[in-house]
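J.: let's see this in three dimensions:
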Amino acid sequence: MKASWKAGVFAGLVLPTSMMILAACGGSGDGAETAAVDADPAMVEAAEAREEGFKSLGRNFKTIKDNMDAGNAASDAALAAIDEVEVLADDLPNWFPEGSGPETGTDTEALPAIWEEPEAFQGKISDFQAAVTELGAAGESGDAAAISAAFGNVGKTCGSCHDDFREDD
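T.: Below you'll find the predicted structure:
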């Protein structure tokens, strides 16, 4: 039973006030503003929705980790978070439409390599989704040790993708 996250997060978002202000001001400045003004508003929204999706993943990962640390890996909260991670992982490939990268002028950590090497990037997404599927199965089993091991594997797939496709923090 997967939680329902609005997969339509990419549709119906409005440009933040800052982007509208940049557009109204003509975007003069350091070039990033010009890129934002010239960017397709739908791609700006996609980049911002992608960031929200990753924040949601992070919140759910934190819930799982906090429960594991407290000795409650199979708690209702942890299992609900695992369900939500499964939903988000299913939608993840939709978070990277062509044109939603740095060219949007948004503060994205997505590297151009995502769109330059789509097969390699899709491979990383597939690895992540497979690890999340294992986490879901572990959650359904209620076995705390299995949840912990599967959660560790999910973390490894995240880090692997970040190595090649995400700007360093």
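J.: going forward, measure contacts and count neighbours with C-alpha atoms only.
T.: Will do.
J.: tell me which residue is most central in the chain.
T.: Centroid check for the chain by C-alpha atoms, centre = their mean gives residue 54 as the closest residue, at 2.9 Å.
J.: could you point out which element follows the helix or strand hosting that residue?
T.: Under the criterion of DSSP states H and E, residue 54 resides in helix 41-69. With elements assigned by DSSP H and E, the helix or strand that comes after helix 41-69 is helix 76-91.
J.: tell me the angle of that following helix relative to helix 41-69?
T.: Taking axes from the mean of the first three to the mean of the last three C-alpha atoms, to 10 degrees, one finds helix 76-91 and helix 41-69 inclined to each other by 150 degrees.
J.: second chain to compare with the first, below:
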Amino acid sequence: MIRTLAPRLVVSATLAGLLAACSSEAPVDAPAAAAEPAVIEERQDNFEAIGDAFKAVRGELEKDAPDFTLIAAKASDINTRAAKIEGHFPAGTSVDDGFDTEALAAIWQKPDDFKAAAQKLVGESAKLASLAGKGDKAAVGAQAMTMGGACKGCHDNFRLDDKK
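T.: Predicted structure coming up:
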């Protein structure tokens, strides 16, 4: 009887150990993972909205008769959102800090350059909003390209390009 009971106990103990190892609960003494700061989601949402507004501007400029009122509104939205960029990057919220973000450490290493890049978008989006009110498709198109260059300049220097 002892011979047949021993293998069953070994199998039972092994299964119990495997089940415990597969448990999703962390050990009591394991440190909790750092929660992602809310500001990261806020800035990602802000940039997504800027991108959506810029797509709308480009879409209008592809038309024979663009809606300049819509372009002005989208450019104003970009301008308002661009003014918030600097405040969305507190220290310790980069990809190097372990967060799911495309923010490079260069933002904090070169704060004056980052501030200048953000301000360039503020200025260029304000110009686009102003020009849209005049209804000149060529001028608005040229300014939209300039504003897009402001976006690209910041992306080139301060954003992780994981598509390379």
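J.: how about the helix holding residue 54 of structure 1: buried residues?
T.: Residues 41-51, 53, 56-57, 60-61, 63-65, 67-68 are the ones in helix 41-69 of structure 1 that count as buried (16 or more other C-alpha atoms under 10 Å).
J.: not counting sequence-adjacent ones, nearest residue to the residue mapped onto residue 105 of structure 2 from structure 1?
T.: Counting by TM-score structural alignment, residue 105 of structure 2 corresponds to residue 112 in structure 1. Once flanking residues are discounted, residue 112 of structure 1 sits nearest to residue 101: 6.6 Å by C-alpha to C-alpha, 6 or more residues apart in numbering.
J.: for the aligned partner of that neighbour in structure 2, which residues are in contact?
T.: Mapped onto structure 2 by TM-score structural alignment, residue 101 of structure 1 lines up with residue 94. Counting by C-alpha atoms under 8 Å, 6 or more residues apart in numbering, residue 94 of structure 2 touches 101, 102, 103, 104, 105.
J.: can you tell me the closest non-neighbouring residue to residue 39 of structure 1?
T.: residue 104 (5.0 Å).
J.: so that neighbour is in contact with residue 33, correct?
T.: No - using C-alpha atoms under 8 Å, residue 104 of structure 1 is not in contact with residue 33; the gap is 9.3 Å.
J.: who has more neighbours, those two?
T.: The neighbour comparison of residue 104 of structure 1 against residue 33 (other C-alpha atoms under 10 Å) goes to residue 104, with 26 against 20.
J.: next one: that one from residue 113 of structure 1, what distance?
T.: From residue 104 of structure 1 across to residue 113 of structure 1, the span is 15 Å (C-alpha to C-alpha, to the nearest Å).
J.: repeat that for residue 54 of structure 1.
T.: 18 Å.
J.: repeat that for residue 156 of structure 1.
T.: Distance, residue 156 of structure 1 to residue 113 of structure 1, by C-alpha to C-alpha: 20 Å.
J.: ditto for residue 135 of structure 1
T.: Residue 135 of structure 1 sits at a distance of 28 Å from residue 113 of structure 1 (criterion: C-alpha to C-alpha).
J.: who's more crowded, those two?
T.: More neighbours surround residue 135 than the other of residue 135 of structure 1 and residue 113, with 26 against 14 (other C-alpha under 10 Å).
J.: which position in structure 2 aligns with that one?
T.: Aligned counterpart of residue 135 of structure 1 in structure 2: residue 128 (TM-score structural alignment).
J.: just the element for its match, please.
T.: Following DSSP H and E, one finds residue 128 of structure 2 within helix 111-132.
J.: what range does whichever helix or strand comes after that helix cover in structure 1?
T.: Of the helices and strands lying after helix 111-132 of structure 2 in sequence (DSSP H and E), the nearest is helix 137-158. The aligned range for helix 137-158 of structure 2 in structure 1 is 144-165, by TM-score structural alignment.
J.: quick check: buried residues in that stretch?
T.: So for stretch 144-165 of structure 1, counting by 16+ other C-alpha under 10 Å, buried means 144, 146-148, 150-151, 153-154, 157-158, 161-162, 164-165.
J.: kind regards, and thank you for your time.
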